[in-house]
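Engineer: Below is the sequence, then the predicted model.
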Amino acid sequence: MPFLSDRFHDQQQGGTPALNGLNRTGTFDAAAIAERIGRRVLGQDDIVEEIRQALVVVQAGFHDRERPLSTLLLVGPTGVGKTEIVRRLAAELRSGPDDFCRVDMGQLAQEHYAAALSGAPPGYSGSREGSSVFDRPAIEGSPFIPGIVLFDEVEKAHPVVLRALLGLLDRGMLALSNGEQRISFRNAFVFLTSNLGSADIARRRGSRRQRVLDAIPGTGGLRRSQDHATIDAALRDFFDPEFLNRIDRVLRFNEISRHVAHDVVQLHLNEARELLRRRGVEMECRPGALEALVDVGFDPVHGARSLQRALRRHVLAPTAELLVAARADATEQLRVRLEPEAAGRSGVRVRSV
């Protein structure tokens, strides 16, 4: 099967219709895709730019045809958008945000799980079928659609499992244990995520000295440099050099700042209001409600996930209570108001109006 980059400049008669970020010739607009991803993955402009550059290299056909389209290691604390950026790319290049192969490396923590990558050896159940943890269609793609695979939390896998990935990352091919089949990764974007270094960063941030430095204006750049150095040291300590040498780019995600948290809450609140509108609920947001929701949910350690939990607990759950009660009373339409708590109390409340 020819690879995606070979098809970028080939005009085919009767080609497939446009799919998300792909146009009818199978090429894509890397800048437009990056711009749309940036609307959803907030506070990570440098990462989005790196994704754009990786797409441009593939679009131009300048990548190595005997390796995956691109191999990217995404590193940073939880809740900063590592998995979300893969989902957004899948939404652009494939049929939707969940249309990619995700391998949870935390489930491959034992040495014998290395067989899950290459399948059962000859003589064992499933060897002829070539079964493995991989979703082959999502990896190999199709004539105009690249594959995407995510090795999530790669540091949790056993070292033997990681070594089993070396050939895949280097040559873009995985030979199954039955000796009869291979899976090609040469038409796929390969992502790996890791939280290495995040615990060390969190401990340093919690120190009294660091809190004093963080309070000094203009020290954000120095703090990010320290974080990146901590992450790089953790990667060198954990991974063998030959493993890191097979990574095209290491993308270091920044933690969610309070300013970015405000934008994240606004994004998810807009989505929640649209969801409620489809359920027949109109929501009005009073001044101060958004900031109060940030106050309740902002946690630099847990990032956007903490904000999403606050939204579910303080907005969606009480609104659901009001909606169920309104339906019991045969009320045709429900209008609610999101407002900050009364003076002297923190948080937000939802009221029926």
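Structural biologist: Arrived safely, thanks for sending.

Engineer: can we go C-alpha only for contacts and neighbour counts from here?
Structural biologist: OK.

Engineer: since we're on residue 109, how many residues are nearby?
Structural biologist: Counted with other Cα atoms under 10 Å, the neighbours of residue 109 add up to 18.

Engineer: Isn't it up against residue 156?
Structural biologist: Yes. In this structure, residue 109 is within contact of residue 156 by Cα atoms under 8 Å, at 6.0 Å.

Engineer: What separation is there between the spatially closest residue to residue 334 that is not a sequence neighbour and residue 161?
Structural biologist: Setting aside the residues directly before and after it, residue 334 is nearest to residue 281 in space (Cα to Cα, 6 or more residues apart in numbering), at 4.9 Å. Distance of residue 281 to residue 161, given as Cα to Cα, to the nearest Å: 49 Å.

Engineer: hold the first one in mind and look at this next one:
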Amino acid sequence: LLSECTPEAANHLDLRAPGFLSHFARVDLPEPDQPALVGIVESKVAFLAHKYGVRLSPAVVTEALRLHQWFTPYSGLPGKTLHLMEGLIQSRAESDHPEALLDTDDLYGRFSHDTGLPRLIIDPVAELDPAALTAFFRGHIFGQEAAIDTLVDLIVSIKAAVIRRGKPLGSLLFAGPTGVGKTEMTKVLAQFLFGGRDRMIRFDMSEYQDLPALMRLTGDDGRGEGLLTAAVRHQPFSVVLFDELEKAHPLFYDLLLQITGEGRLTSATGRVADFCSTLIIMTSNIGTATFQTGQAGFGARAPGEAEVVNHFVRAVQDHFRPELFNRLDRVLAFAPLQPEVIRQIVDREIDLIQHWERLQQRQVQLDIPPEVRVWLGEQGYHPQYGARFLQRALRSHLLSPLAEAMNQLSDTRPQVVQLQVAGEVLALHLVPREEAAAADRLGLINRITAVRRVYQQVQAGQVCLHLQNALDELQQRLERLRRKGKEEEFWREAATAQRHQRLQAITGRIDGLGDELVDLELALMARLGQWQVQAGMAGRLTLWEEHYRDLRMDLMQMAFPQYNTVTMGLYGHVDTLFLMEKAYRQVAEQMGFSLKVSYVRHDPSHDEGPYVQVPRRAQAGDQLCGLLMTGHGDMIFLLLREEAGLQERVLSSGETVLVWGHVKDLPLSAYVVPTGIHRQEFFRQEKARRTFRDQGGVVDSKYEVDVPKLRFGAFLNRYLPQRLDQAIMEHLLRK
């Protein structure tokens, strides 16, 4: 009577039936050493190749052994390698080209198919580009650059085979608030490493808070194979996610120590689940309650990367036992999502919605203009709940109304979903595509007509007339000199010749764009029924508008060069100054400007006056009373000029603090700090032109807007570019 089993199964049998194994003579069969392994595999593979008539590259055997020893160290050798090689040889023998050489390319393809591991991970020759890998993760995860960089480093280490084997490929803890991408990152890892998001095995640890529930993971509840051990045995190449780790029963941490340290876990039935080919991910909200991102809702003071990492690492280290913390390869801190990140997620979610199968079947097309996307991002932003709050906003404002409208739709014609913001709600209308196309045709005609009328007003405005008059004067002077035979005098004056050239060029552009617009309008009217032609003309009009924007800026540059310099002083509540500084700098950077910042402190003893500019925020004993932002760029003064005046901020506590803005089209060296700015009486001289709340909401009397939910940073992002465009048009249309 012969019997065989693994050492783990023998130990389990001895526990269940003591003395039973004493009836057998035990023979231990250790795994052969490396030379013996190679010899056994080569001999068997040569026999199989001869049997099936397949030619084999000599490197295939040694490479197959390397792959199994590195990526499946738990598998018994040489059996696992022989099984793989037999399958490869049989497949080649049954293929259309059995005479072709079976080489390492075939081996990598088969191993990748069986395990899910990508070719560029298992093939030592294939190049893994960290930049391309980073771009892959950034295409799925937004706003978590530090976490992405850490994961890229881990994957590069797996590729380079510099990690220690005999344990999981990695043991990572994702820490951070809810809704910031921790679970999504885990799914993306499973997709990249093992070929699909279904390769993620997830355990919600809030379901394992008591001992009976915990015993289900290893089968100690007497109900058969354990949930955890069975899942890993069934799919050893996977990402194992322990979600909300801090909610698990304390004894689970002992199981986790065994998994992360030895890469193995034995079920109650004695079957061993090996975790050496898995990536262990744990998520936790530890530290979220005490994490401070600055004043709530302001959006301007984002914590630095090091600050986020240090906070969550300390919180994790304080919560978990030292031996468990030391088993973690990385603690990845996920920062709260900022409004601009939510806006990116809105675009991705809308793109996914547009590819819904039901929309494709009903031939329904979504028409979501940029202003609706911005509005959805604003409605879906919450500093505490991240992307989950956005998902609720999308369901409430877009998906539920869309589903209701489609359920009531009886028209079988292709439809266009038109959306527009109507106060606090989103207006949704389903319009037959033919009617929408007709409306688009009419809208295009009206658009061109309106643009032409405004353009003609710009041509008749003070700026264009002034430039044309300046050119006429130079032309008359040139003509007089030409009649006297002294034309070379005109061209010898370098400044005059250069100005003449610039004026000729820009007036030529003014006339050329005007003629192009008239031609476009006439061509559209002549081909009214040809929609394909009109679609092309819409593109031409968009291109024309881009050229027109460039022309407007060049006109302003020639007429008002002093507006390319600005110095803005902000004075008042110190913490608010720092927050506003960040907000203004973010807006300026997004528009291609750069602001340099210095600070103002009150020092009555200073020889040059009571206000001293310092390059740093504050030193011990400083009486900081303001900051100065100076910048240079195309019409930057017009961007910030209307930010002058008193602003009122309502803190989360209900307290009100004040900041006064002072904007001049001057360089920093010519700017003078207003006298008495350090005194409270100074701020009582005028009424606040703007009030903004930390909880959300901005009222601005100068801009004549009242937005109840918008926060300060988002308010600047929305309105400052608009006000710049309005200011430019006001100057160009001025008679």
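Structural biologist: Yep, that arrived. These numbers come from a predicted model, not from an experiment.

Engineer: how about the strands of the stretch 301-450 of structure 2, start to end?
Structural biologist: 330-333, 364-367, 415-422, 425-432 (DSSP state E, counting those that start in this stretch).

Engineer: of those, which approaches residue 104 of structure 2 most closely?
Structural biologist: strand 330-333 (33.9 Å; Cα to Cα).

Engineer: If you count contacts, what does that closest one end up packed against?
Structural biologist: helix 145-160, strand 170-175, helix 305-319 (3 or more Cα pairs under 8 Å, 6 or more residues apart in numbering; DSSP states H and E).

Engineer: what's the average distance of it to structure 1?
Structural biologist: Compared with structure 1 after the fit, strand 330-333 of structure 2 shows a mean deviation of 0.3 Å (mean Cα distance after the TM-score superposition for structure 1).

Engineer: element containing the residue nearest to the spatial centre of structure 1?
Structural biologist: Geometric centre of structure 1, nearest residue: residue 83, 1.7 Å, by Cα atoms, centre = their mean. Element membership for residue 83 of structure 1, per DSSP states H and E: helix 82-93.

Engineer: superposed on structure 2, where does that helix end up, distance-wise?
Structural biologist: Compared with structure 2, helix 82-93 of structure 1 is 1.1 Å away on average (mean Cα distance after the TM-score superposition for structure 1).

Engineer: Any buried residues in that helix, and which?
Structural biologist: 82-83, 85-93 (16 or more other Cα atoms under 10 Å).

Engineer: Structure 1: which residue goes with residue 401 of structure 2?
Structural biologist: Residue pairing (TM-score structural alignment): residue 401 of structure 2 is matched to residue 318 of structure 1.

Engineer: List the contacts of the nearest residue to that match once chain neighbours are set aside.
Structural biologist: Nearest residue to residue 318 of structure 1 in three dimensions, chain neighbours excluded: residue 350, at 6.4 Å (Cα to Cα, 6+ apart). Listed by Cα atoms under 8 Å, 6 or more residues apart in numbering, the contact set of residue 350 of structure 1 reads 314-315, 318-319, 336-339.

Engineer: And residue 350 of structure 1, what's its match in structure 2?
Structural biologist: Aligned partner of residue 350 of structure 1 by TM-score structural alignment: residue 428.

Engineer: Can you report how many residues lie near residue 187 of structure 1?
Structural biologist: Neighbours around residue 187 of structure 1, by other Cα under 10 Å: 29.

Engineer: my bad, residue 193 of structure 1
Structural biologist: Around residue 193 of structure 1 there are 21 other residues, counting by other Cα under 10 Å.

Engineer: Secondary structure element for it, which one?
Structural biologist: strand 188-194.

Engineer: And the helices in the stretch 501-650 of structure 2, which stretches?
Structural biologist: Under the criterion DSSP state H, counting those that start in this stretch, the stretch 501-650 of structure 2 contains helices at 531-559, 574-590, 636-640.

Engineer: Save those helices as TSV, and put in distance to residue 600 of structure 2 and mean neighbour count too.
Structural biologist: Shown next, in TSV, are those (distance: least, Cα to Cα, whole Å; neighbours: other Cα atoms under 10 Å):
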stretch	distance to residue 600 of structure 2	mean neighbour count
helix 531-559	31	15
helix 574-590	11	18
helix 636-640	20	24
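
Engineer: Dump those into CSV; add distance to residue 716 of structure 2 as well.
Structural biologist: Shown next, in CSV, are those (distance: least, Cα to Cα, whole Å):
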stretch, distance to residue 716 of structure 2
helix 531-559, 21
helix 574-590, 7
helix 636-640, 10
